[in-house]
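> Model the following, please.
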Amino acid sequence: MTFETIDPRTEEVIANVSEGDKDDVDLAVTAARHAFDHSPWPRLPGCERRRIMLKFADLMDENVEELAALDTIDAANLYSLGKGMFIHGTAELIRYYAGAADKIHGETLKMSRDLHGYTLVEPIGVVGHIIPWNFPTQMFVMKVGPALAASCTMIVKPAEQTPLSALYYAYLAKLAGVPDGVINVVTGYRPIVGASISSHMDIDMVVLNVSFTGSTETGHRIMQAIATSNLKVVSLELGGKSPFIVFDDADVDKIAPLALTASQQVLFQGQICVAGTRIFVQEGIYDKFVTKLLEELKTWVVGDPFDSNVNQGPQVDKKQYEKVLLYIENGKREGATLLSGGKPLDTKGKGKGYYIEPTIFTDVTDDMIIAKEEIFGPIMSLMKFKSVEEVIKRANGTKYGLAAGIMTNDLNIANTVSRSLRAGAVWINCYFGFDNDLPIGGYKRSGFGKDMGMDALHKYLQHKSIAIPIYNSPWL
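As a prediction, the model looks like this:
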């Protein structure tokens, strides 16, 4: 059986992709388990794993145009950014973890008794990766890279909306020398393939990254499936509703464009888990801030993501497109003021494509649906505040805790607010401050476990403690 993957620019079928089921997951797990238990991969010297991973990264760079194009036609990621930045950036992330592959080691311990002690650091085993559709390349590499360095084997289930680049990356990994069975990609639908991975008794760990409306509920179902199986290790990243806080002393001319980018009105159509969509602006600069937002918005173009002049492409599929439009209607119905946008766009005059105008609401209150739920669309909610204490309370008044932005030149305010926010990543006078070294992960219902940095590598490792009596000790 197969399913169609759709081009969100045209609503046309790109390809028919194999529709995996429980039997396919069983085959993939068998291959991964055999590769972990019997293949060379977990037994290779770290320097050899490093060499293979570096070759994998080189192949990504060599195939940058094909990879960027796949993510554009399948996920509507901007082609110019994919080709110019993101593919090369993820290749660097593979190199980052390749550099750690031969530096995984335990400790020698000076015991308080007549024992010699040490720890071994070992791979956790077979890992199931369930990844979302918004950034197919980045999500694949963020999971696979550290797992490869840790010498795990894995099953990867790409999102059914965007399966194409994951298949290509698996092909490149094989060309690089990754042994058969180490990376197994199973395409198909989350309720079948994802559920089979979560409940499989021969998988040691599940890493779930689900970023869309309802992601927390999906995380709950995954946890329930794990609890009724073999209590495998789990890492969850379940999205967010991040605050972007602008204080009176901020430079409006610089921060207003950053706020639009943070809320992802442009670049990725709001389809990013850390999007700063709750924009809190202190009352002293609120009116000036709104004026600057509207000026900036006039310069941005919605259209085909293959066009280098375009800032914003379509939503990923019809379902997400309709959800975003429903949220816009909810905002209007609950009394928010529609400042800009709010309508579908026909960019080519053919009535095709899942395009939505960049949308800004003012007069938004904390109890409105658009202020509480993760939308995953180009919608910004503007809210006015008076004091530091007020904005801390309101920013934390959400079930999520993934990221936050603080815009101020006052060091005391920056320190106070950053320490007070219940969020896994806080960016001060910047946004999307991602780096290979910097771990990111959530608080509260945004999940647990870290991506990026050495924290991501460590979650695929486990420690074994070993003790040996010293000769002539009373233990003998």
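> drop to CA atoms for contacts and neighbour counts, all remaining ones
OK.
> Using the three-state scheme, assign Ser165.
Assigned with DSSP: H, G, I helix; E, B strand; the rest coil, Ser165 falls in the helix class.
> Tell me, how many residues neighbour the closest residue in space to it that isn't next to it in sequence?
In space, and not counting its chain neighbours, Ser165 is closest to Leu70: 5.8 Å by CA to CA, 6 or more residues apart in numbering. Other residues lying near Leu70 total 24 when counted by other CA atoms under 10 Å.
> The helix or strand harbouring Leu70: which residues count as buried?
Assigned by DSSP states H and E, Leu70 belongs to helix 64-75. Of the residues in helix 64-75, Val64, Glu65, Leu67, Ala68, Ala69, Leu70, Asp71, Thr72, Ile73, Asp74, Ala75 count as buried by neighbour count, 16 or more other CA atoms under 10 Å.
> Another sequence for comparison is provided below:
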Amino acid sequence: MTATLPEPVRTLAFLDGAFVPAASGATFESIDPATGTKLADIAACDAEDVDRAVASARTAFESGAWSRKHPSERREVLLKLVALLEENLEDLALTEAIDAGKPITDCREFDLPDTINSIRWYAEAADKLFGKTTPAGDGAVGMIVHEPIGVVGAVLPWNFPLAMLAWKLGPALASGNSVVVKPPELTTLTTLRFAELATEAGLPDGVLNVVPGLGHVTGKALGQHGDVDAISFTGSNEVGREFLRYSAESNLKKVVLELGGKAPQIVTADNADRLELVAEDLAEAAFGNMGQNCTAGSRILVDASILDDFVDALVAATEKAVVGDPLDPATTIGALVEESALHRVARYVDEAVADGATVRTGGEQVLEETGGWFYPPTVVTDVREDMAIAREEIFGPVVVVLPFTDLEDAIRIANDTPYGLAATVWSRDIDDALTAARSVRAGTVAVNGYSEGDITTPFGGYKASGFGGRDNGLEAFAQYTETKTIWITLR
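Predicted coordinates:
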């Protein structure tokens, strides 16, 4: 599984339009998840580098070189970036596959196209963010306008590095902000290359800065910085709480959080004649990206009357997966992102089995001889609702199946979690489908097919799954803009 990164490999911080080493000279290692070997040494930024990045972003913002550029001009620069991303799609996909252990086919066919589409969509939306006038009567004019918030800190997750970068940069840049990106320490390389392409497209120096580094150092410095106006974070609940604290301890910057999930997938009895179709869809929902997805369908709730037949169909669908070299186009399940993830996933399964659960397929590390961190798709049954495997986010290729007695029982189980990011309902009965969709406490509920929606639909969570705003859709602009009232008295 020896892999070679395509040139150029960028490993330095990107500040004010140039690649520079960390001020301290420190670096950290980027590791190939498929082999456990080092890929590169990457600049490890600290508070001094964050200060430089934020100062660069602030200077660029106040200069107006981007913030006061006509929205149609910002659109043209972003569309040039889209063209460059398309030209470099293969190299970016290859880099992402190697750096993250993701199947190359997923990177080529899903991650990169989604990244490009996100930037294109927000480029086209840049000159369509309208204000309003209010019914103020004959003596006044009330105007409501939207202005860029200023300097945005974007802190990215490692599971979809480029796609999540685009979700944040698309609306942030289209609305005129400057951005400091803290890329994921486990999957940094494509973010650095993206920044270079953005500058090549015509983004002014300082508008986009990238500070790679460790979360508890670089991310903390960005979160606590007094000249950052907003933080958009996607990641764990634990770190999300830290960003709320950082805001409170500094300048009360706006914080938007997209956090974890434990997505329920409800299968009603009227699916008895299409269980193979349902099982194929829910296996993809559970195991896509090796289960390293906050919307992964890791809890399948099945009407007790069809439970056994459904489990048989799910096991058959699961065993079609091909676990292997991420660079083999036939691979559907690559490596987990780091060794600790492998141990965490195995621990959840082993503890559940010790507590009476049954592994129907999978359940043990594979391909150990590669040195990589591979765990097969795993189906677990005979699970109680109070088990950790049924309640906590595993972030790996493990799904549990639980029975329910009726729709009310299914909704109760679905909502019995601190999370509320996503859910799926499979039902032919429109009343049942809509009742469940309206009753499940989640930001996105898909019906008759797992989905997160698309770039046009807002994405975010209820309860512990989200806070402060939404990604995607026109709603995402609210993260990165201030709403101003202008009141004009007519004399």
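> Give me the TM-score for these two chains.
TM-score of the superposed chains, computed with TM-score structural alignment, normalised by the length of the first structure, equals 0.95; 463 aligned residues with a CA RMSD of 1.1 Å.
> re earlier: the second structure: which residue goes with the residue nearest to Ser165 of the first structure?
Superposed on the second structure with TM-score structural alignment, Leu70 of the first structure falls opposite Thr95.
> ok, that match to Ser298 of the second structure distance?
Going from Thr95 of the second structure to Ser298 of the second structure by CA to CA, to the nearest Å gives 28 Å.
> now do Asp281 of the second structure
Going from Asp281 of the second structure to Ser298 of the second structure by CA to CA gives 13 Å.
> The two: which has the busier surroundings?
Ser298 (34 against 18).
> The first structure: which residue goes with the more buried one?
That one, Ser298 of the second structure, aligns with Thr277 by TM-score structural alignment.
> Just list the residues touching its match, thanks.
Each residue near Thr277 of the first structure by CA atoms under 8 Å, 6 or more residues apart in numbering is listed here: Lys241, Ser242, Pro243, Phe244, Ala262, Ser263, Gln264, Ile379, Met380, Ser381.
> Superposed on the second structure, what's the mean shift for the host helix or strand of the last one?
Put plainly, it is Ser381 of the first structure. Ser381 of the first structure is part of strand 379-385, with elements assigned from DSSP H and E. Compared with the second structure after fitting, strand 379-385 of the first structure has a mean deviation of 0.6 Å; criterion: mean CA distance after the TM-score superposition for the first structure.
> who's in contact with that strand?
Strand 379-385 of the first structure is contacted from outside by 260, 263, 265, 270, 277-283, 286, 328, 358-365, 370-371, 391, using CA under 8 Å, 6+ apart.
> Which residue range of the second structure does that strand align onto?
Mapping strand 379-385 of the first structure onto the second structure (TM-score structural alignment) gives residues 398-404.
> residue in the second structure matching Asp248 of the first structure?
Match for Asp248 of the first structure (TM-score structural alignment): Ala269.
> Grab the nearest non-local neighbour of that match.
With sequence-adjacent residues excluded and distances taken as CA to CA, 6+ apart, Ala269 of the second structure is closest to Asp303, at 5.5 Å.
> Kindly report the same for Ala140 of the second structure.
Closest to Ala140 of the second structure by CA to CA, 6+ apart is Thr489, at 4.3 Å.
> Could you double-check that the one you found lies in contact with Ala136?
No: taking contacts as CA atoms under 8 Å, Thr489 of the second structure lies outside contact range of Ala136: 9.6 Å.
> show me what contacts the residue most central in space within the second structure?
Centroid-nearest residue in the second structure, with CA atoms, centre = their mean: Met164, separated by 4.8 Å. Listed by CA under 8 Å, 6+ apart, the contact set of Met164 of the second structure reads Thr115, Leu156, Pro157.
> Any figure for the gap between it and Arg384 of the second structure?
34 Å.
> okay, stretch 247-257 of the second structure sits on what stretch of the first structure?
Under TM-score structural alignment, the match for stretch 247-257 of the second structure is residues 226-236.
> And that stretch, what's buried?
Result for stretch 226-236 of the first structure [16+ other CA under 10 Å]: buried residues Ile226, Asn230, Leu231, Lys232, Val234, Ser235, Leu236.
> Could you identify the pair within those that is furthest apart?
Farthest pair in those (CA to CA) is Asn230 and Leu236. Separation: 17.1 Å.
> all helices of the stretch 151-300 of the first structure, in order?
Secondary structure of the stretch 151-300 of the first structure, counting by DSSP state H, counting those that start in this stretch: helices at 164-176, 195-199, 215-227, 252-262, 286-297.
> okay, the shortest one sits on what stretch of the second structure?
Read that as helix 195-199 of the first structure. Against the second structure, helix 195-199 of the first structure falls on residues 220-224 (TM-score structural alignment).
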